[in-house]
Every structure is written in C-alpha cells, then in structure tokens.
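Q: Take this sequence and fold it.
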Amino acid sequence: MELDRRLLLAHCAAHTLSVVAGLLVVVPMALSGSAFKGRCALFSTGYWRTEDREEPTGQPGDVAHLVVQQWGPPAACQFATFVGIFTVLYGAAQGWRSLFYLHGRHDDTLFSSFLTVLLSVCVLFLSGGASVILSLGLVSWCDTVTDHNSRPYSCAESQSVPLYLDVKTSSFYTELSLAQASLWGVTALWLAQSILAFLRLYHSHSQHISGPCRPREKELLLGYSPSDSGSPTPPHPPATPTIFV
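A: Purely as a prediction, here's the structure:
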C-alpha cells in the first residue's frame, strides 16, 4: 500500500468521525435552544431570590427561585452550532471525495491540496475558539445556577431542581456538557485533518518535483540523452590527405 493511499484512508476516517462529532454538537445545541425558547444559557447572569409563594407540595412558604437578569448573547450558541453544522457538511463531502479518490487511485492536485490545508487550519482556529466560548459560557451559567457554589447541589444536580423559570431546565447540563465535549472532539479532529492535509500536500509536492526528473535520471543511467536518440549523429568529414614535398 502506497503512502498516498494510507493518507487517503486516514483522512477518510477523520472525516467520518468529524461527521459524528459534529452531529453530537448540533443536536444537543438544538435541543437546548428549543428548551430555552430560543434563548442562550451561555454567559447568562442572574441571582437567587426568596419569596413567599406556594411550594410544589401545595403548602405556602418561602421559596427560592432564580431570577435571570440577562440571557446570554445568541451568538455564543450560534457560533458553536455553526461550527458543528459546517463540520458535518464538510466532513460528508470530503469523505465521499476521499472514497472517490481511493476508487480512482489518484489524489488532489497541488493547488487543491494547498487550499485544503488552508481551510483546515482556519476552521481549526474557529472550532478551538468555539470550544473555549462554550466552555466558559457553561461555567458562567453554572455559577449563576449554583449561586457560585453556595447552593447544596452541583451544576449537574441543579437540572433536577425547580428553578421557577419560564423555560425547561430539566436537561440543560446534559445537553450543554455533551455539546462541549463533542466540540472539543471536533477541534481535535480538525487538528488531525490539518496534519493529514499537510502530509498530503507534501506528498503531492514531492511527486510533482520528482516526476519530471525520473525519465532524465533513467536516461543518464543508461548513458544517453533524448537529443542523442532523437537525431542521428552527423558523420565526421573525411580526413584530407597531407602531401609532403
């Protein structure tokens, strides 16, 4: 198995895994957005307030509920969702393309390989930024929900605690933590794709440089050049006899 074929197989596997990881980002983010009625929980700020209202058991008493002062910017959730959608679409297209190249036993051109490297590096930085934003936004929302860890439950346990909001919070931590882990996985896969794309570019460049030189090296080893074989060698003029007096 040649080097380019191994690289194509590895790149195809990376694209397949990126499709799965991208779906694990898009689906939880879509479910979270639906549960929060289009609002973004990331970087949301609020505080806890105790009021005299009827408890879930039906008895009146002091009930603590969460008051959200400001919901997070929608771009924080949309950015992570965009990276996931792009990863799914790009991974599916490039995976099919890699399979086509494997069947046809050829690879990208030198220019196309360079564009693939450039795009992979750009999306690597985008996915890394989206992962950082999602992680910091989830930490900020958890600080708001747990009142900076002053509540007797963790952020994961708070999704089973009534927050008395007008949104569904029964699975927010599961959805956002799954999207966070998957997005970091997408970032790692984009790093792997960037490395593989660079190796394919290097291999294409090596083939492009060494390809025209191989016939010339073969001719030098055989001891003749194309000019020698293409045109006959002109005969030497006959020697003029010398007359001595």
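Q: only C-alpha atoms for contact and neighbour calcs from this point on.
A: Will do.
Q: Scan this protein for its longest helix.
A: The longest helix of the chain (DSSP state H) is helix 172-210.
Q: What are the buried residues along that helix?
A: Within helix 172-210, the residues that qualify as buried are 172-173, 175-201, 203-205, counting by 16 or more other CA atoms under 10 Å.
Q: Show the residue spans covered by the strands in this protein.
A: Under the criterion DSSP state E, strands of the chain are mapped to 40-54, 60-72.
Q: Output the contacting helices and strands for the longest one.
A: Yep, that's strand 40-54 we're talking about. strand 60-72, helix 74-104, helix 110-145 (3 or more CA pairs under 8 Å, 6 or more residues apart in numbering; DSSP states H and E).
Q: Nearest spatial neighbour of the residue nearest the centre of the chain, chain-adjacent residues omitted?
A: When the chain is reduced to its mean C-alpha position, the closest residue under CA atoms, centre = their mean turns out to be residue 190, at 3.6 Å. Using CA to CA, 6 or more residues apart in numbering and skipping the chain neighbours, the partner closest in space to residue 190 is residue 124 (5.2 Å).
Q: what sits against the one you found?
A: 187, 190, 191, 194 (CA atoms under 8 Å, 6 or more residues apart in numbering).
Q: Likewise for residue 204?
A: Contacts here follow CA under 8 Å, 6+ apart; on that basis residue 204 touches 108, 109, 110, 113.
Q: Next: residue 227.
A: For residue 227, counting by CA under 8 Å, 6+ apart, there are no contacting residues.
Q: returning to that earlier point: please pick the buried ones from the contacts of residue 204.
A: Counted by 16+ other CA under 10 Å, the contacts of residue 204 give 110, 113 as buried.
Q: Could you also give me the structure for this second sequence? I'd like to compare it with the first:
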Amino acid sequence: MGIGNILLLSQVTAYVLLFLLSFFIIVPSGVNLNNFDGNCALFATGTWHENKTTRHPYFSVDYWGDQSMCNFTIYIGILSMLVSFIFVVRLSIFLFREDDSSFLGAFLTLVINSFITVLLFSDCLVVTLGFNHFCDQLVKSPGSAISKCEMADLIQWDVDPLIVTSGMVVFFGMTEFGLWMSWITWLCLLIMSTVKIWRYSQHESFLRSMKRERERLFGHYSDQTQII
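A: Next up is the predicted model:
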C-alpha cells in the first residue's frame, strides 16, 4: 500500500472525515425541519404577546423562512456525503495500488472541490445568519421572556400543535458545526488538489525540458555524423 504518498493518504483521510461530518448536517437539519412541521426557522420573524388568561408571554411566528434554504442544507449534506464516498473508494484504490490519479483526474478533482467549497461556504453563511436572526427575534423582541436563545425550549409557543421546538438550538448547533467543519475540510482538500496540480505541472515542465535537451543533443550528434 502506498503509505509513502502522504498527500494521497491525507486526501483519503479528509474524505472519510467529510463522509462522517455529512451526518452532522443531514440528520439535525432533517429533524428540525420535521419538528417544525416542514417550516424553516432560518430568518423567521415573530413577536411576543401576553396571554390574557394566564398573563404569561408567548412567542408567535409571523413569517417562516424560505423552505428552500433548509432543503438546500440537506441537499448539500447529501452531496458532500456522496462525493466524499466516491473519492474515498477511488483514492483508496490508487493508494492500494501505490499509484495516483492522472493530471486530468487531479484537475477534475480540483474543479469538484472548488465547486463544493463555494456551495458549502454560502450555505454556512445562510444557516449561521438565518439562525442568529431567528434567535434575535426570540431574545431581543419587545416583551421577550428569555435572555438567551438556549432557553427557547422553555418558552411557550403559539404555533401549530404539530410543531415541536424541543432541542431546536442543539440541532441547529450540530448543523452549524457540521457545515463549518465540512467547509474547512473541503478547503484543505482544495489546497491539497492545488498542490497536486502544481506538482504535476512542475513534473511535466521538467519532462518537456529533458525532451528538448535530448532532441538538441541528438541533433548535435547527427550534425557531427554528417560532417565526418
């Protein structure tokens, strides 16, 4: 096994890590979406009201966030899982054969890594900013009954009885962790792919130089032969 190929071994390890991190994106995102009865809490807005009977404040959601934002998070998690699994299998074969991908394969890997890195970064921003906005609605709105978002499980919600808010903050925290750690890992893989392309280009430049030098020497030898 090509253990000596540190760069290839590092890529395999990173893809395995990405496969595991994808569960931190898909599972909590799906649970939160299911608990909110298909509604997306990202960038949701609401107001606090006072129950005239019990005199206890309750939070009412006025507008839910665009569901496509929550769905996109699940889709990007699935994409990261599938792509990382494919690369784990593919690069493990190269590692076992003590071989490596061609220049074209390394270039395609660079393109795929760049694409997913950009998608993940945009999703990280959407989830982080969207959840922070929702937390601000819970904490900073007039009449708020909580001082921090972690207390959201303890408040009364005037929402559909099918909606379950228990564990909301924990699940969003897991999603953010999975997204940002995945983005950092994809960014590292992007750097590794760039280094591999650079090594290939340097190697090919060296080969072209050797070819030109060989042709020059053979040409000089041929000229001497003709003179003799």
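Q: returning to what we had before: of the strands of the first structure, give the one that comes closest to residue 2 of the first structure.
A: Of all these, strand 40-54 sits nearest to residue 2 of the first structure, with 47.5 Å by CA to CA.
Q: How many residues are close by the aligned residue in the first structure for residue 25 of the second structure?
A: Alignment note: residue 25 of the second structure maps to residue 25 in the first structure; criterion TM-score structural alignment. Residue 25 of the first structure has 31 neighbours, counted by other CA atoms under 10 Å.
Q: ok, and the closest non-adjacent residue to residue 25 of the first structure?
A: Per CA to CA, 6+ apart, closest to residue 25 of the first structure is residue 179, 4.5 Å.
Q: Tell me which residue of the second structure lines up with residue 117 of the first structure.
A: Residue 117 of the first structure maps onto residue 110 in the second structure, by TM-score structural alignment.
Q: Contact partners for the residue nearest to its match when sequence neighbours are not counted?
A: Nearest residue to residue 110 of the second structure, sequence neighbours excluded (CA to CA, 6+ apart): residue 193, at 5.3 Å. Shown in contact with residue 193 of the second structure (CA under 8 Å, 6+ apart): 106, 107, 109, 110, 113.
Q: Could you identify which of the residues you listed has the most neighbours?
A: residue 113 (22 neighbours).
Q: Any figure for the gap between residue 101 of the first structure and residue 114 of the first structure?
A: 17 Å (CA to CA, to the nearest Å).
Q: picking up where we left off before, just so I know, which of the strands of the first structure lies nearest residue 88 of the first structure?
A: Closest among those, using CA to CA: strand 40-54, at 22.1 Å.
Q: got the buried residues for the closest one?
A: 40, 41, 42, 43, 44, 45, 46.
Q: Pull up the gap between the match of residue 25 of the second structure and residue 19 of the first structure, please.
A: For residue 25 of the first structure relative to residue 19 of the first structure (CA to CA), the value is 10 Å.
Q: swap in residue 146 of the first structure?
A: 34 Å.
Q: Look at the two and report which has more neighbours.
A: Neighbour totals were compared for residue 146 of the first structure and residue 19, and residue 19 leads with 23 against 20 (other CA under 10 Å).
Q: so who does the closest residue to that one other than its chain neighbours touch?
A: Distances taken as CA to CA, 6+ apart place residue 88 nearest to residue 19 of the first structure, at 4.3 Å, with adjacent residues excluded. Counting by CA under 8 Å, 6+ apart, residue 88 of the first structure touches 18, 19, 20, 21, 22, 23.
Q: what do we get in the second structure for residue 88 of the first structure?
A: Checking with TM-score structural alignment, residue 88 of the first structure has residue 81 as its match.
Q: ok, now how distant is that match from residue 20 of the second structure?
A: Counting by CA to CA - residue 81 of the second structure and residue 20 of the second structure are separated by 8 Å.
Q: before we move on, what about residue 56 of the second structure?
A: For residue 56 of the second structure, the distance to residue 20 of the second structure (CA to CA) stands at 43 Å.
Q: same check, this time on residue 210 of the second structure
A: Counting by CA to CA - residue 210 of the second structure and residue 20 of the second structure are separated by 45 Å.
Q: what's the spacing between residue 8 of the first structure and residue 176 of the first structure?
A: In terms of CA to CA, residue 8 of the first structure sits 33 Å off from residue 176 of the first structure.
Q: Kindly report the same for residue 95 of the first structure.
A: Distance from residue 95 of the first structure to residue 176 of the first structure, by CA to CA: 28 Å.
Q: Identify the residue nearest residue 101 of the first structure in space, chain neighbours excluded?
A: Nearest non-adjacent residue to residue 101 of the first structure (CA to CA, 6+ apart): residue 107, at 5.8 Å.
Q: Which residue in the second structure aligns with that neighbour?
A: Aligning on TM-score structural alignment places residue 107 of the first structure opposite residue 100 in the second structure.
Q: Please apply the same query to residue 42 of the first structure.
A: So residue 42 of the first structure corresponds to residue 42, using TM-score structural alignment.
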